[in-house]
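Visitor: Provided below for reference: sequence and predicted model.
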Amino acid sequence: MRIALLGYGKMGKIIERVALERGHSISIKADSKTTTLDFSKTDVAIDFSLPSTAVSNITSSINANVPVISGTTGWLDKYDDIVEHCNRKNGAFLYASNFSLGVNIFFEVNRVLASLIANYPDYKLNIEEIHHTQKLDAPSGTAISLAEDIIKNSNYKNWTLDEDEDDSDAIKIEAKRIVDVPGTHIINYNSEVDAIEIKHTAHNREGFALGAVIAAEWIANKKGVFNMKDVLKINE
């Protein structure tokens, strides 16, 4: 399979190595200096670029009839527009806030815990996420996904980064940036008598890269809008 890497930073280079190890080839290595994209020798595109370029990269892939997966966060205010465009063009698009197989299992554990604890208001919730200092958006897309899944399965109404905000309906998210931390996410439920905590810690970026390549392999020759639940056959 010929893969276009739309974003050739640290993650792009790791994805390249994983893809080559799995027998694929790289047709495009696009970075911030790339001005044109030629998809004529590409079977699927993987976008790990910047929030400012992700929409253009995804749109260009769809316009070229190339299935595209994206792990770039910070652009989701345009997500519905991309979905509409993909459907109109009969394209293939998959977005995930995190491609790690372990994180996607963690998402499912988070949903179950949120639904179990929803009827026990003595437990107060907060989310902590830690990433490397080069991560541009805060909170992380993964933390937002975790919060949104809790909201769907509990009495919380929204989330906030404002620690001083006095809103019992809002999930407090604490975003930390520390050098060389690939990604840690912690869900804390605290009461006066005990605490429940679930945590996912990425030891390196290999898991993100492997999940992205697996998703690229899966989406080839498909049409529609998908997520990692489709790839991993969760809740089928």
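Guide: Yep, that arrived. All figures in this text were calculated on a predicted structure; none of them were measured in a lab. Residues are numbered from 1 along each chain as shown.

Visitor: rest of the way, CA atoms for contacts and neighbours
Guide: Will do.

Visitor: how far away is Ile62 from Thr72?
Guide: Separation of Ile62 from Thr72 (CA to CA, to the nearest Å): 16 Å.

Visitor: kindly report the same for Phe48.
Guide: 5 Å.

Visitor: list residues touching both of these two?
Guide: Ala54 (CA atoms under 8 Å, 6 or more residues apart in numbering).

Visitor: Glu128: which element?
Guide: If you go by DSSP states H and E, Glu128 is part of strand 124-131.

Visitor: gap between that strand and the chain center?
Guide: 17 Å (CA atoms, centre = their mean, to the nearest Å).

Visitor: separation between the residue sitting nearest the centre point of the chain and Met11?
Guide: Closest residue to the average C-alpha location of the chain: Ser97 at 1.1 Å, with CA atoms, centre = their mean. Counting by CA to CA, the gap from Ser97 to Met11 is 14 Å.

Visitor: same check on Ile187?
Guide: 26 Å.

Visitor: and for Val181?
Guide: On the measure of CA to CA, Val181 and Met11 end up 14 Å apart.

Visitor: look at Ile187 and Met11 and report which has more neighbours.
Guide: Neighbours were counted for Ile187 and for Met11 using other CA atoms under 10 Å; Ile187 has more, 22 against 18.

Visitor: for comparison:
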Amino acid sequence: MKIALLGYGKMGKTIEALAIQRGHTIVIKTSQIDNVDITQADVAIDFSIPEAAFHNISTCFNNNIPVVSGTTGWLKQFDTAVNLCHEKKGAFIYASNFSLGVNLFFELNSKLAQMMSQFEDYKVNIEEIHHTQKLDAPSGTAITLAEDIITNQKHYTKWSLEDEARALPIEAKRIENVPGTHIVTYKSDIDTITIEHEAHNRNGFALGAIVAAEWLIGKQGVYTMKDVLNLS
């Protein structure tokens, strides 16, 4: 598999190392897609920056290159990207987090939210901690967790970093050398229920993105990690 890495920061370098271990070839490593011939790749993996993500993804669709994207902070243009993918008969996977463990955590979070929906004494909050180089806050993973809780409960209508009525609170912290920790807490006057995922390094995120790229080759349409991991 010939891979174009769009965004060659710490995550891009980790993907490169693991992809080579799995027998793949990195044919493009760039942060500026306009300077390269994207058609030499079989698939693109985008871990760029929010300002570049939509341009990278749409350029790939326009050149019939499947795209796996883990860039967060650009989702106001997500529906436009999905529509373009369908129009160009492309293939696309977006995930706020590609880690196998995190995607299992997403499923656990949804199930717990369903179970807790009838117990109004419990108030929910989400805490996320990442390295100081992370540009967006809250993390895409925290937003996914929050949206899944909101979908499964009637108490909240939105999430917020502020203290707002009927908003599920998210606390975002930035600390040196923390790959990613997410904590969901249900608290009442009587007790507290907590689920937590802590990443030890970037390898889980990188490996998941490579597995998603391997899975996406030869397909058409818009998918999620639930499809890749057969969690649907």
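Guide: That came through, no problem. Being a predicted model, the structure only gives us computed values, none of them experimental.

Visitor: can you pull the TM-score for these?
Guide: Put the two chains on top of each other and the TM-score (TM-score structural alignment, normalised by the length of structure 2) is 0.98; 231 aligned residues with a CA RMSD of 0.8 Å.

Visitor: tell me the contacts of the residue nearest to the centre of structure 1?
Guide: So Ser97 of structure 1 contacts Gly71, Thr72, Thr73, Gly141, Thr142, Ser145 (CA under 8 Å, 6+ apart).

Visitor: and if we set it to 6 Å?
Guide: The contact partners of Ser97 of structure 1, taken as CA atoms under 6 Å, 6 or more residues apart in numbering, are Gly71, Gly141, Thr142.

Visitor: right, and the secondary structure at the residue nearest to the last one when sequence neighbours are not counted would be what?
Guide: Nearest non-adjacent residue to Thr142 of structure 1, counting by CA to CA, 6 or more residues apart in numbering: Ser97, 5.2 Å away. The three-state assignment at Ser97 of structure 1 reads coil, by DSSP: H, G, I helix; E, B strand; the rest coil.

Visitor: let me know the secondary structure of the corresponding residue of structure 1 for Thr181 of structure 2.
Guide: If you follow Thr181 of structure 2 across to structure 1 using TM-score structural alignment, you land on Thr184. What three-state DSSP gives for Thr184 of structure 1 is strand.

Visitor: for burial, what's the neighbour tally of Thr184 of structure 1?
Guide: Here the count is done by other CA under 10 Å, and Thr184 of structure 1 has 19 residues near it.

Visitor: that one is in contact with Ile130, isn't it?
Guide: Yes: with contact defined as CA atoms under 6 Å, Thr184 of structure 1 counts as touching Ile130 (5.1 Å).

Visitor: now the strands for structure 1?
Guide: Per DSSP state E, structure 1 carries strands over the ranges 2-6, 25-30, 44-47, 68-70, 92-95, 124-131, 158-160, 170-177, 183-190, 195-202, 224-226.

Visitor: other SSEs contacting the third one?
Guide: If you count contacts as 3 or more CA pairs under 6 Å, 6 or more residues apart in numbering; DSSP states H and E, strand 44-47 of structure 1 packs onto strand 2-6, strand 68-70.

Visitor: what's the shortest one in contact with?
Guide: Strand 68-70 of structure 1 is contacted by residues Val44, Ala45, Ile46, Asp47, Phe93, Leu94, Tyr95 when judged by CA under 6 Å, 6+ apart.

Visitor: average offset of it relative to structure 2?
Guide: Compared with structure 2 after fitting, strand 68-70 of structure 1 deviates on average by 0.4 Å (mean CA distance after the TM-score superposition for structure 1).

Visitor: and that strand, what's buried?
Guide: Judged by neighbour count (16 or more other CA atoms under 10 Å), strand 68-70 of structure 1 contains these buried residues: Val68, Ile69, Ser70.

Visitor: and the longest one, by the same measure?
Guide: Of the residues in strand 2-6 of structure 1, those buried by neighbour count under the rule 16+ other CA under 10 Å are Arg2, Ile3, Ala4, Leu5, Leu6.

Visitor: rebuild those residues as a markdown table, extending it with distance to Asp149 of structure 1.
Guide: Converted to a markdown table, the buried residues of strand 2-6 of structure 1 look like this (distance: CA to CA, whole Å):
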| residue | distance to Asp149 of structure 1 |
| --- | --- |
| Arg2 | 34 |
| Ile3 | 31 |
| Ala4 | 31 |
| Leu5 | 30 |
| Leu6 | 28 |
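
Visitor: closest to Ile15 of structure 1 out of these?
Guide: Closest approach to Ile15 of structure 1 among the buried residues of strand 2-6 of structure 1 (CA to CA): Leu5, at 8.2 Å.

Visitor: list the residues that contact that closest one.
Guide: Per CA under 6 Å, 6+ apart, neighbours of Leu5 of structure 1: Ile28, Lys29, Ile46.

Visitor: count of residues packed around Val36 of structure 2?
Guide: Neighbour number of Val36 of structure 2 under other CA under 10 Å is 12.

Visitor: for Asp136 of structure 2, that is, sorry about that
Guide: 14.

Visitor: wait, what's in contact with it?
Guide: By CA under 6 Å, 6+ apart, the contact set of Asp136 of structure 2 is Gly73.

Visitor: at 10 Å what do you get?
Guide: Counting by CA atoms under 10 Å, 6 or more residues apart in numbering, Asp136 of structure 2 makes contact with Ile49, Pro50, Thr71, Thr72, Gly73, Trp74, Ala172.
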